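> Structure, please.
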Amino acid sequence: MLKLYWGFLIFLFVFVCHAQEKQVTVYWTEQPIVLDGMLTEPQWARAIPAKDFWQYFPTDSVLSKNNTEIKMLFDKKYLYVGIAVEAIGNDFIVPSLKRDFRARGNDNITLIFDTFNDGNNAFVFGTNSEGVQREAFLSGGGADNSDFNDSWDVKWENITKLYDDYYIAEMKIPLSNFKFREGETHWRFNSYRFDTQSNERSVWVNIPQNQSVISLAFAGDMIFERPLEKTRVPFAVIPYISGDIRKDYTLNQSDQSFSVGGDAKIPLGNSMNLDLTINPDFSQVEVDEQVVNLTRFEAFLPEKRQFFIDNADLFGGFGNTQANPFFSRRIGIAKNLDDENIENSIIAGARMSGKLTKNLRIGLLDIQTAEDRKNEIPTNNNAVIALQQKILDRSNIGFIFVNRQVTNDPDFLAEDETFNRVLGMDFNYLTKNNIWSGKAYLHKSFIPGDDGKSFSSGGFLGYNTRFWKFNFGSTYIGKDYQADLGFVTREDIFTIDPVATRIFYPVNSSINTHTIELRSNLTFSPDLDFLLTDGMVDLEYQIQFTNQTSIEMALNHTYTYLLEEFDPTRSDGLTLPAFTDYHYTKFDFTYRSDLRKTFSYSFRTDLGQFYNGEKYSLLGEAGLRIQPYFVASIKSSINYVTLPKPYATETILFIGPKFDITFTKNLFWSTYIQFNSLDEEFGLNSRLQWRFKPLSDLFVVYNDNYKTTPVSPGGRALTLKLTYWLNI
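Reported below is the predicted structural model:
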């Protein structure tokens, strides 16, 4: 009877903790806080902490093993955060001192601030036990990791201090870094923590494991002791000077250049910002990872240029992965006469984005690119208008207009290339508890002489509960739909994409979860009487172990009807003829080791049929850390594609080692080497970065490129760039 009584009390406690809304009060302070990692000021004693974190992993139904307490204060200029993080020891994992670390395999605490209480967008600040900072902008409701943009950068301060079985972090975040309404007294807030020693991830407001740990559907309340005043957001000027020396060994030409330009950030109240750029230079941007693409379609690469990052979801969140009307990487890149991507200089640009009212976001962008007569590239004006109106609990309706317009009259330009426009509307649906999600969109493109089949439409509806997930999507892209500033995989398609997932949660097992997923994709050609051109059925089984290793197995059957000739080996051999079809089946196996280990790795193998032949693939990643100063990693793949004669057989190899050295929190050296046998090129990018002041950097970048058949130098460049962030 006594056991039953205590069991009932425990159940009641858990039920009450789940049911009540958590909140933390942010107290006003007249005296500024000095960051020392001690929390000894009397103001901290007054603050009542946010505490009682819940486990998210390995389970989500008990309180965290180790306490985490977060206190908050504020004054006219700053939000002060004091965090006490308990642990079972001081064997913390800190792979690197470099800013914007990844959370997995790292002891850290992260804070999420939903300043407009809309459950869609939030500001993220985090630190680890060594005081390394990271910040990010969260969009799309935090449905998955793609909504987490850590390229967003702002100035703020952080100090941590280690003790025997805990550490204390003190943050001083300018209120001007947040967007919020004057007079606001309430923000939504959550926090998550990675504790590698206890093999635990925890959250302040409980989040079910079937939901993302960054989901904005789950948050408590930050209550400010007095209304927030209008903040003075500083006017920022970010000039740069850059010089480089280049040599093209293929043409036996040397070149030197020197450029000056910069950006400006002009605040428009608490919620809007105007970004300006003149002659921007992106030579310091981290090099893209090469992708071995054996499909018939273009690969998507993420945007990394800082000018395009702020509120990037407002401009780039329209449509879907098959038909996105605006993809910022199109600006500043163009095709030369050999249909190769080359840099197309940006003359100047302006970008305004933010909240116009509590529920209305607005984005305006206008960028002018230069003429390149040698490569028959005209000067273009690239403009975007984006609006997003919140409706219901967490949903919104969006409107976008994209315009690319040639602003001169070159003699090499065809009439149908003078402009391209896209007009569209999206509806994004999220329920308060994130069980249902959905999207619907309709876009129309305009080019000179289009015949009307220039629409794109589609959407999906998703259902997500603890044990079951369902998703059904569909996309239509007309044969004349064209988005020059967007990302469109191909035209003249109608697709349906059903997915069903069942999740199991074993009790008292070394397995945390195991999942069975069945997904399918069917693609038809509307212009060919809805001929089936592509079909796929994929059955997957995934196991997530409590020690953070995982296994995935998949059986995949694919159907392809070629509308154009195609060489699956990419070897310039005999192509498979158009208007032929193929059925092929393969088996995939993936293993991922525990990222907490000094040496971690993953590998994937694909075995099976490929078009009219076979393909055997092995893809691997490995990482070694000597914390916190050195991380070495490598990505590699080998694809052996064999087709029956007279078609080709080819071995495609990619290898990409990377070395990161962090001498201090302000001095970093990164070297990335890539070899891709498809391109027959060997490339090296080495970048030294000295952050001599907050967000002010000196970069030294060395690039080297070699042709491999035969081995010969291709191009070499040394770039020196200085940027300085000045607040006025």
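> Please count neighbours and contacts with C-alpha atoms only from this point.
OK.
> helix/strand/coil for V384?
Three-state assignment for V384 (DSSP: H, G, I helix; E, B strand; the rest coil): strand.
> can you tell me which helix in the protein is longest?
helix 2-19 (DSSP state H).
> Secondary structure element for N471, which one?
strand 468-477 (DSSP states H and E).
> And that strand, what does it pack against?
strand 455-464, strand 493-504 (3 or more C-alpha pairs under 8 Å, 6 or more residues apart in numbering; DSSP states H and E).
> Using just helix, strand and coil, how would you label the spatially closest residue to E303 that is not a sequence neighbour?
Leaving aside its sequence neighbours, E303 sits nearest to R329 (C-alpha to C-alpha, 6 or more residues apart in numbering; 6.0 Å). Put simply, R329 is helix when judged by three-state DSSP.
> got the buried residues for the strand or helix carrying K172?
Using DSSP H and E, K172 maps to strand 166-174. Neighbour-count burial for strand 166-174, counted by 16 or more other C-alpha atoms under 10 Å, picks out Y166, Y167, I168, A169, E170, M171, K172, I173, P174.
> Out of the residues you listed, which is nearest to E69?
Of all the buried residues of strand 166-174, E69 sits closest to I168, with 9.7 Å by C-alpha to C-alpha.
> Also this sequence, please, to line up against the first:
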Amino acid sequence: MTKLRDLLGFASAADRAAAFLIAFMLIMVVAEMQAQNVQAVRKSVGAERLTTSIQIDGSLEDDAWQTIRSTQGFQELSPQPGTQPQFDTEVRFAFDDAALYIGARMQDDSPDSILHQLSERDRMANTDEFGIWFSTFDDGLNAVRFSTTPDGVQVDEQLSPENNDQSWDAVWDVACQIDSLGWTAEFRIPWMAFRFPDEAEQTWGMNMYRTLRRSREESVWNPMDPTQKLLNQGGILRGISNIDPPLRLSLFPYVSAYGVSANGEISSSYNGGMDLKVGLGNAFTLDMTLIPDFGQVVTDALVLNLSPFELRFDENRQFFKEGTDIFNKTGTFYSRRMGEEGRLLNATKISGRTGSGTGLGLLQSIATAEEDTSLVSYTVAVVDQNLPNNGYVTTSGTMVVREGEGYDAWVQAAKFELRNRNNTWSVTGNGSINQKFNAAPSDDDEGHSYGIGIQKISGNFTFDAGHYLESEAYDPNDLGFLTAPNEIASFATFNYRMYEPRGRFNRLRAFISVDHNQIETPRTFNNWGLEVGGRATTRNFNTWNLSINSQPTTGNDIFSSRIDGLVWKEPGWYSIDSWFSSDYRKTFAMDVGGWYGGGDTYRDWKERTLRLAPRIRISDQAMLTYVWKIIERDNERGWLMVDSLGGNDLKSVWGSRDNIERTQVLNLTYIFSNRMSLSARVRHSWSQVRYDRFYTLSASGILENIDMSAPPGNLQHGAYDVNYNAWSIDMVYRWIFAPGSEINVVWKNQLQQDNVGIPLPSNYRENFSNMIDSGFVNSLSIRAVMFIDYSRFKQGLKGFQG
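Alright, predicted model coming up:
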């Protein structure tokens, strides 16, 4: 029993208590899952087959619309759930063998008061909105969403339990008009935008929503409980039957040209390639990119990293952002790894879902290694099965194979969620193992992790409790991302949310969270933490947030020393965090935030943050946002280096330092139309680190002062001070000249500067002057992408020949 207890990580009394609590709640949930429940009646609407064509112009005057029955009866979701919205919304559905058509009338007694700020595609500004999501397998888990504004701005995304993928861009048409009755929207969504069962009669889960921005009112077609999840509260779309969609084959050829100026030299390059999408039946799609070009992606938000852990950056490459939710479900895939070791040559993904609810995915790419021309192969394979009551079970495998002498790596993972009939409780679990082949003898080549949790997922009161373990040798980082393994943790979070207006508030939330952490090998207490907080949104839609966080006791940090087996006794600390966000409907809005932290062990070590973020809506076409943030860490204790300091043994050398980080981000956008925009982002991160005292980390985990009157080794004041700059300008002109086809012109201005051991500049002007002297890298590029739909191309060719 002791061995089993140790294997599962329940060595301490606190963990055994947490395990008992989780087991007790699991029994409650299983019992709850057996209970019978009468599900709420779902609204339904039928789509009707067209006998005449529809012109997508935003007008609903076509003869075809006049004979199609409409559905209405929307219900308010926010701020007054369950009440009648201010204005009616009326929607019709039609289809033919090429596409699904939607005609929507949003009534409004004051059409001149409709808010309709223009924005780029996939970005919603200060505007009214009408949208609809479709769960084509009606599984309550996966869906695609399409929405628009009175100006015809297009927004689409894939929805899943893990995240919403707004990078997914389908090719579809929409047109809108504002008239004396309100505004209208007319959609044409080709079947190639959907994946659906291979059945004669389609039954899709579906819901529609409308936002009346001037009153911040949100309403939905199928009634929703705001305390529950989104996708399990849809209605039903019926009537789509006997469709014979054309072959789903589309090509996206591109050409690009680059000019780069750096260090007084100018260079140029030209590229060409193609993306390919092929429908494999109605439910699966193959995506391929040949000779990819990612030179126009937005610059990473670089910062000075003094921690022992790798920084995680967002994926900005479109191919790896779009439609990859199934590959990320087990949490062992980090797409930035693909091509990280060198140049990416190609990538292919196949994904879809069968009629029985089985999702399948395969993602494979080839890249060259950074140090030579050898190849590296990356592969991700996923099987995802829908379960009753919107549950699922997923298994995935990742594999990295390196040509030549490099080692290979493999990770196998599984994850599940079980829900009761009411969708009020869930049980979750996950596990993974990793193995390295041909690795160095000093490397542990096998590791594992697991986790289990229990959640109450609906109602005003919710909670999440769980336990997980990551072994010392667990390392999924060849194709995944994990900052720190060798951990055992138990946690619980309790939330109370008020969704209906009460007194001065529209929404309220309060929470308390506690966690207990251990080192897995050797089994040692690490730390425990407590956080309490709350958030309130007032009747005038200003939001306030406050949280207090604490690690009350001294912890054991095994990573910061950078020497195996040497532990730092991390001091206990506390912090308070608060922010305010004003109503974004106003021409001028402001976000303000502050953070303050400290501890008892080192009373002179204090940290504070201030963030100011004004937003100015210059017009319905122009928008400016600015972020100014400063983080000050006074007398911070931090690792400096591993050095013998003139002796025989290596020591972990630390310092007391003043660490100041300043970040500014300016975003300016001008929207010419719903298909053309000009945007600019200017970002500057400036950090200064000044050391004034030095220490060695003792075997007992305590920092021992170094006498600098006779400095050991080469240790000296000023030699390790850091001045770091990360500067970038990303200016983008985008013109969508046809559905799926666009031209992008991008100017980039970049600099990364990391100076150590030189006098620190005394002010911003001096620092910027030094940046100019070191030189910036400028690049100007143009990229044109053309969308070619095989079915339309074939029809056009027949017409030309005829």
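> about what we covered before: give me the contact list for the strand holding K172 of structure 1.
Applying C-alpha atoms under 8 Å, 6 or more residues apart in numbering, the external contacts of strand 166-174 of structure 1 come out as 35-39, 77-90, 127, 129, 131, 155-162.
> R608 of structure 2 matches what in structure 1?
By TM-score structural alignment, R608 of structure 2 lines up with Y616 in structure 1.
> Check Q621 of structure 2 too.
Counting by TM-score structural alignment, Q621 of structure 2 lines up with Y629 in structure 1.
> Am I right that its match is in contact with F659?
No: the criterion here is C-alpha atoms under 8 Å, and Y629 of structure 1 misses it with F659 at 10.7 Å.
> Burial check on L678 of structure 2, number of neighbours?
Counted by other C-alpha atoms under 10 Å, the residues lying close to L678 of structure 2 total 19.
> Next up, the contacts around it.
Shown here is L678 of structure 2, whose contacts under the criterion C-alpha under 8 Å, 6+ apart are T669, Y670, I671, F672, M731, V732, Y733, R734.
> what separates the last one from S728 of structure 2, distance-wise?
In other words, R734 of structure 2. Using C-alpha to C-alpha, to the nearest Å, R734 of structure 2 is found at 19 Å from S728 of structure 2.
> More neighbours: those two, which one.
Between R734 of structure 2 and S728, counted using other C-alpha under 10 Å, the more crowded position is S728 (25 against 19).
> SS state for the more buried one?
With three-state DSSP as the basis, S728 of structure 2 sits in strand.
> Can you find the partner of it in structure 1?
Aligned counterpart of S728 of structure 2 in structure 1: G683 (TM-score structural alignment).
> can you check I630 of structure 2 too?
Using TM-score structural alignment, I630 of structure 2 lines up with I638 in structure 1.
> likewise T521 of structure 2?
That one, T521 of structure 2, aligns with D527 by TM-score structural alignment.
> So that match belongs to a helix, correct?
Yes: the assignment for D527 of structure 1 by three-state DSSP puts it in a helix.
> List the residues that contact the closest residue in space to the match of S728 of structure 2 that isn't next to it in sequence.
Spatially, and ignoring its direct neighbours in sequence, G683 of structure 1 is nearest to N705 (4.4 Å; C-alpha to C-alpha, 6+ apart). Shown in contact with N705 of structure 1 (C-alpha under 8 Å, 6+ apart): E681, F682, G683, L684, P713, G714, G715, R716.
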